[in-house]
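[1] sequence unavailable; structure follows:
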């Protein structure tokens, strides 16, 4: 018996360094043993207690850092985020939710408490970004948010010229006391000659080069026409913004003058029209939060699911690296790593993911995403038993030798992640071993219509 016990122990794979995949029961035990406080609930799972099954919530450790959820469509990622949102609401923690597919607002929106930002929705707040301008440099930031960086590596004039024109017009409208989106749209939607006339008193002399007059029939150069055409794709949303003053200020929300969550919603048929407006609003939120004084008692949660639906948020790395001291925690949800790389660039995408101290990995169907998820879970150094046998014509020359060989290997192979069933996830909490959990699906019913279009969107209004 003694020799068989020694043999059995010697043939067990042991982790000697690095992380190892533990059971959910072990995770619960280690949290309780170390007296670690818990934070957000990421879902519930069935556990056995006295031969009975019961639902037990799965909590992340306190100070879990920013959270990354990665998984393909239909794997349980959205259901987990909904349960996180439900927990935040129960704790009265304000959230900023990017709801590109309108899944969260239909199930969790609280009328009279929460806010919607969607310029094409009847129930949207009336947000006039002129109200957020406190200093002249804010204008440059807004123009940069409206016109994103050109990823095609074309001539930078197609980015810089529209930005400078928009910034100069905003400044002029403020000085003329016409500080609203309606006035800005009226000028930008006019011809080049009208824009040039509106900017004749601008301090930015470079603009005159962009909008050069010529003696031809049209009265302006081809460069001016091309710049106007380049700018048009980014400014269409202005026609749907408040024509005069707004009824919502980000500063008021941050200073707790108004409460509730903010839902930034879209619509599949209208996403190209909405993309500049939603990107601008989210960028302004990030800029305002990053400018807050440090306060660890403040709590703001960002749920940025399918962030690829917007223009690349150049302030997102700053939000992840600077906002913890402001009381922010960011939850990012992505489906495909390649798409994330394309939108943000590989280095920036890796940096953003690297800022997430906690990872929740569901099934990833794409091989590249599964491979990346495997690397996120990292490697561990194990001791693997190795047997060798020798044979000969004599009985004394036959035998078996046993040895232990150290080696490094990934905690999970990419193919294992691709074969993960729905609702099962691998959770890698900050400064803890990863564990697997089989979540119980929780049904959330639609409480409201996710999108109610404004009547003036219809080409033929109903009689």
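    Noted; the coordinates are in hand. In this text, all values refer to a predicted model and were calculated from it rather than measured experimentally. Numbers count the residues shown, from 1 in each chain.
[2] contacts, neighbours, all on C-alpha from now
    Fine.
[3] element containing residue 422, please.
    Of the helices and strands defined by DSSP states H and E, none includes residue 422.
[4] so who does it touch?
    By C-alpha atoms under 8 Å, 6 or more residues apart in numbering, the residues touching residue 422 are 74, 75, 76, 362, 363.
[5] how about a cut-off of 10 Å?
    71, 72, 73, 74, 75, 76, 77, 362, 363, 438, 439, 441 (C-alpha atoms under 10 Å, 6 or more residues apart in numbering).
[6] again with residue 131
    So residue 131 contacts 179, 180, 245, 246, 247, 248, 249, 250, 251 (C-alpha under 10 Å, 6+ apart).
[7] where along the protein do the strands fall?
    14-18, 38-49, 52-61, 67-70, 95-99, 115-117, 262-265, 300-305, 328-334, 358-361, 379-390, 399-410, 424-428, 435-438 (DSSP state E).
[8] okay, those strands in CSV with distance to residue 88 next?
    Compiled in CSV, those are given as follows (distance: least, C-alpha to C-alpha, whole Å):
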stretch, distance to residue 88
strand 14-18, 33
strand 38-49, 7
strand 52-61, 12
strand 67-70, 14
strand 95-99, 8
strand 115-117, 16
strand 262-265, 13
strand 300-305, 8
strand 328-334, 12
strand 358-361, 17
strand 379-390, 33
strand 399-410, 34
strand 424-428, 19
strand 435-438, 21
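[9] is it possible to export those to TSV including distance to residue 28 and mean neighbour count?
    Below are the strands of the chain laid out as TSV (distance: least, C-alpha to C-alpha, whole Å; neighbours: other C-alpha atoms under 10 Å):
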stretch	distance to residue 28	mean neighbour count
strand 14-18	20	14
strand 38-49	11	17
strand 52-61	9	15
strand 67-70	19	24
strand 95-99	27	22
strand 115-117	37	22
strand 262-265	33	24
strand 300-305	25	21
strand 328-334	23	22
strand 358-361	17	25
strand 379-390	21	15
strand 399-410	23	12
strand 424-428	13	23
strand 435-438	10	18
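[10] residue boundaries of the helices in the stretch 201-350 of the chain?
    Using DSSP state H, counting those that start in this stretch, the helices of the stretch 201-350 of the chain run over 206-210, 222-235, 250-254, 271-290, 316-322, 337-344, 346-354.
[11] tell me the most buried of those helices?
    Each of those was scored by mean neighbour count; the highest is helix 271-290, a mean of 20, by mean count of other C-alpha atoms under 10 Å.
[12] A further structure is provided below for comparison with the first:
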């Protein structure tokens, strides 16, 4: 009689493998390997610019640059590489320098221009030489900005009206300051009346309050050297519009400041940048012209109303912007959400370094793009079945021939092992759309590591560091004393 003594099952074993196949969208190339970096460096054509060793196609230069990253991540390092290449090519540039490090590296004494009335190297500027009558309204808004939020717009509008009237009537800064601050009320109102703006300054009882709001902004404007019309006629000051329109004038213009000077100079820095942008848009279109705008820490300049249109149409006027920023919020506070989106969406050439802000990292992740892939998943299932049977045959005396005595007397025992294996597989496919670079990846980048997007390619990069430090051939600042105001003499 045979009895099944036991059944066994080793259980299924499953192996799963996944393969991803890129279909379309952003493909991030790894350019961090030293061998790849060397190959990229050697591929640079004469005069070609690079970001993170990656060459920027000449045809894409006029579609602007965006350098985004937290302090210390490598924005300034990359800007120095770009400006060095631009200067070697002999092209003109406006360089906003809120620190002074670009002046120390690239300023050429006796050739380039520094605009900063608090620096001994200031070239001097005569406002009436660069401001037409129809531009005085936008000029006044630069000096006295429109209010933000729910603030009453009357006070700023009235102040702007007085500034317009003063600059229509006067021909020197000292004359503007004297009328605004020192003249009696009737004399000042007569000037405003002559300009046809008296209706904007309110009744007599509010006029004194409006006039009081002028003191602080005009004190900043008073930092300018008191250039006379005769000095201007002799060419003793710098003329911004002439510089923009003269394609043979390849000088660089540095808008220089530092932290201690910035509050005083900020309206002038914004004004000068705005004049350059508007002058470029009013110039004759030329495919051969090249004017570079280097605007690191862009939000600190305040609102440049003409910047967006200038970047959108800049190609035909030869205008190329290099924008530097730390967070999207800074830009939105100045321009509003929609206009800020336009500004940081325009540059085609991008360097994205570590971003410490979640929202900005998310926006930059979106800008780097998405990709679609086909994911193939294969599963293999294998199971093993096992059975064991044990049997006993009962016997007696007189067993047959060949049987041993014991087998004949007590019967025989036997054990049987049975094993079976089964296997099956399944394959599934799915289409997956994902960000090419996650926001968390951007936020975790080490210093000098980032992503470059240019020429239709996206690469992970390490920024090149010069073998020898750049030589600061010029002092960052040569402080000059603030001049005396008319009422201080």
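    Looks like it came in fine. A quick note: this is a predicted structure, and the numbers were derived from the prediction, not measured.
[13] and the TM-score between them?
    Superposed pair, TM-score by TM-score structural alignment, normalised by the length of the first structure: 0.83. Supporting alignment: 419 aligned residues with a C-alpha RMSD of 2.8 Å.
[14] for residue 27 of the first structure, which of the helices of the stretch 201-350 of the first structure is the nearest?
    helix 346-354 (23.1 Å; C-alpha to C-alpha).
[15] so the closest one corresponds to what in the second structure?
    Helix 346-354 of the first structure corresponds to residues 337-345 of the second structure when matched by TM-score structural alignment.
[16] show me the contacts for whichever residue in the second structure pairs up with residue 322 of the first structure.
    Under the alignment (TM-score structural alignment), residue 322 of the first structure pairs with residue 313 in the second structure. Contact analysis of residue 313 of the second structure by C-alpha under 10 Å, 6+ apart lists 63, 281, 307, 319.
[17] corresponding residue for the second one in the first structure?
    When the two structures are superposed using TM-score structural alignment, residue 281 of the second structure falls opposite residue 290 in the first structure.
[18] and its match, how close does it get to residue 321 of the first structure?
    Counting by C-alpha to C-alpha, to the nearest Å, the gap from residue 290 of the first structure to residue 321 of the first structure is 10 Å.
[19] cool, and residue 149 of the first structure?
    22 Å.
[20] go on, residue 262 of the first structure?
    Following C-alpha to C-alpha, the distance that separates residue 262 of the first structure from residue 321 of the first structure is 22 Å.
[21] just to revisit the earlier point, looking at the contacts of residue 422 of the first structure, which one is closest to residue 349 of the first structure?
    residue 71 (16.0 Å).
[22] quick check: chain neighbours aside, which residue is closest to that closest one?
    residue 362 (4.6 Å; C-alpha to C-alpha, 6 or more residues apart in numbering).
[23] so what's the one you found up against?
    Contacts of residue 362 of the first structure (C-alpha under 10 Å, 6+ apart): 69-77, 335, 370, 373, 417-418, 420-427, 436.
[24] let's see it at 8 Å
    Residue 362 of the first structure neighbours (C-alpha under 8 Å, 6+ apart): 69-72, 75-77, 417, 420, 422-426.
[25] reformat those residues as CSV; add distance to residue 302 of the first structure.
    Output for those, formatted as CSV (distance: C-alpha to C-alpha, whole Å):
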residue, distance to residue 302 of the first structure
69, 13
70, 16
71, 19
72, 21
75, 21
76, 19
77, 16
417, 27
420, 27
422, 25
423, 23
424, 24
425, 21
426, 22
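[26] from those residues, which is closest to residue 134 of the first structure?
    Closest to residue 134 of the first structure, out of all of those and judged by C-alpha to C-alpha, is residue 69, at 35.9 Å.
[27] trace that closest one over to the second structure, please.
    Per TM-score structural alignment, residue 69 of the first structure is aligned with residue 67.
[28] before we move on, what about residue 107 of the first structure?
    Under TM-score structural alignment, residue 107 of the first structure pairs with residue 105 in the second structure.
[29] what about its match, neighbour count?
    18 (other C-alpha atoms under 10 Å).
[30] residues contacting it?
    So residue 105 of the second structure contacts 470, 471, 472, 473, 474 (C-alpha under 8 Å, 6+ apart).
[31] what do you get for residue 106 of the first structure?
    Residue 106 of the first structure makes contact with 446, 447, 448, 449, 450 under the criterion C-alpha under 8 Å, 6+ apart.
[32] now rank those by neighbours and give me the top one.
    Neighbour-wise, these (other C-alpha under 10 Å) top out at residue 450, 19 neighbours.
[33] contact partners for it?
    102, 103, 105, 106.
[34] go again with 10 Å.
    Residue 450 of the first structure neighbours (C-alpha under 10 Å, 6+ apart): 101, 102, 103, 104, 105, 106, 107, 109, 121, 265, 266, 267.
[35] residue 391 of the first structure too?
    Counted by C-alpha under 10 Å, 6+ apart, residue 391 of the first structure has contacts 397, 398, 399, 400.
[36] 6 Å - rerun?
    Counting by C-alpha atoms under 6 Å, 6 or more residues apart in numbering, residue 391 of the first structure touches residue 398.
[37] so it versus residue 7 of the first structure, what's the distance?
    21 Å.
[38] can you find the partner of residue 137 of the second structure in the first structure?
    Using TM-score structural alignment, residue 137 of the second structure pairs with residue 140 in the first structure.
[39] can you count the residues close to that match?
    Applying other C-alpha under 10 Å, we find 17 other residues in the vicinity of residue 140 of the first structure.
[40] any idea how far it lies from residue 241 of the first structure?
    20 Å.
[41] do the same with residue 131 of the first structure
    With C-alpha to C-alpha as the criterion, residue 131 of the first structure and residue 241 of the first structure are 13 Å apart.
[42] out of the contacts of residue 313 of the second structure, which is nearest to residue 343 of the second structure?
    residue 307 (8.1 Å).
[43] now the closest one. Nearest residue, chain neighbours left out?
    residue 277 is the one closest to residue 307 of the second structure (C-alpha to C-alpha, 6+ apart), at 6.5 Å.
[44] what distance do you get for residue 427 of the second structure to residue 20 of the second structure?
    In terms of C-alpha to C-alpha, residue 427 of the second structure sits 13 Å off from residue 20 of the second structure.
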